[in-house]
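S.K.: Give me coordinates for this.
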Amino acid sequence: MRDKRAKFVELAEARVNRTVKDIQLIGNLSNRSAYAYTDEDIRKIFRALQKELDAAKARFGGENSSKEEGFKL
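M.R.: Okay, here's the model as predicted:
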């Protein structure tokens, strides 16, 4: 059982931290001096991200919100 927990913690921390970094990179696309985009483009991006986040949350059966620097279990 401990091996399953250790593997979960290892993978969850790596995946969440990677995802947070990728979301920050998406935020960098807001630089209008480097990129051209429409309000509809932004709605599509965030609608897709929210849809996947909601689906992942549903698989766990709940919500757990936290504001931390980096993700740790």
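S.K.: From here on, just use CA atoms for contacts and neighbour counts.
M.R.: Noted.
S.K.: What is the subsequent helix or strand relative to the helix ranked longest in the chain?
M.R.: In the chain, taking DSSP state H as the definition, the longest helix is helix 2-28. Next helix or strand after helix 2-28 toward the C-terminus (DSSP states H and E): helix 39-60.
S.K.: same for that next one, what does it pack against?
M.R.: Using 3 or more Cα pairs under 8 Å, 6 or more residues apart in numbering; DSSP states H and E as the contact test, no helix or strand touches helix 39-60.
S.K.: Alongside the first, I'd like the structure of this one:
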Amino acid sequence: MKKESKRDKFVRIAEARTNKIISMIQLLGNCSNHSLYEYSKTDVNKIFNAIQIELDEAKKRYSKQDSQKGSKFTLE
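M.R.: This is a model prediction of the structure:
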């Protein structure tokens, strides 16, 4: 059996994780249904600001810039 290269391992894991994130974002979008959920514009802004911060931090890690591990998200 051939040993998996670092590139092959990256592609396999990055694709799986990216698809998982996309799926979770789509599920988050389901929460926009006002007939099922109650939320404010402030709540929505907090959610998407938290996501954007984590995206920016993850991207920094690829460019070797300083980054900080994120914390758990909460609306409260």
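S.K.: before we move on, back to that, list the buried ones in the longest helix of structure 1?
M.R.: Neighbour-count burial for helix 2-28 of structure 1, with 16 or more other Cα atoms under 10 Å as criterion, is recorded at residue 17.
S.K.: what angle do that helix and helix 39-60 make?
M.R.: In terms of direction (axes from the mean of the first three to the mean of the last three Cα atoms, to 10 degrees), helix 2-28 of structure 1 departs from helix 39-60 by 170 degrees.
S.K.: what's the burial count for the residue mapped onto residue 38 of structure 2 from structure 1?
M.R.: Here residue 38 of structure 2 is matched to residue 36 in structure 1, going by TM-score structural alignment. The tally of other residues near residue 36 of structure 1 (other Cα atoms under 10 Å) stands at 10.
S.K.: Please apply the same query to residue 33 of structure 1.
M.R.: For residue 33 of structure 1, the count of nearby residues is 7 (other Cα under 10 Å).
S.K.: got it, and the one 4 residues further on?
M.R.: For residue 37 of structure 1, the neighbour count with other Cα under 10 Å is 11.
S.K.: and what of the one 4 residues further on?
M.R.: Around residue 41 of structure 1 there are 11 other residues, counting by other Cα under 10 Å.
S.K.: residues contacting the match of residue 38 of structure 2?
M.R.: By Cα atoms under 8 Å, 6 or more residues apart in numbering, residue 36 of structure 1 lies in contact with nothing.
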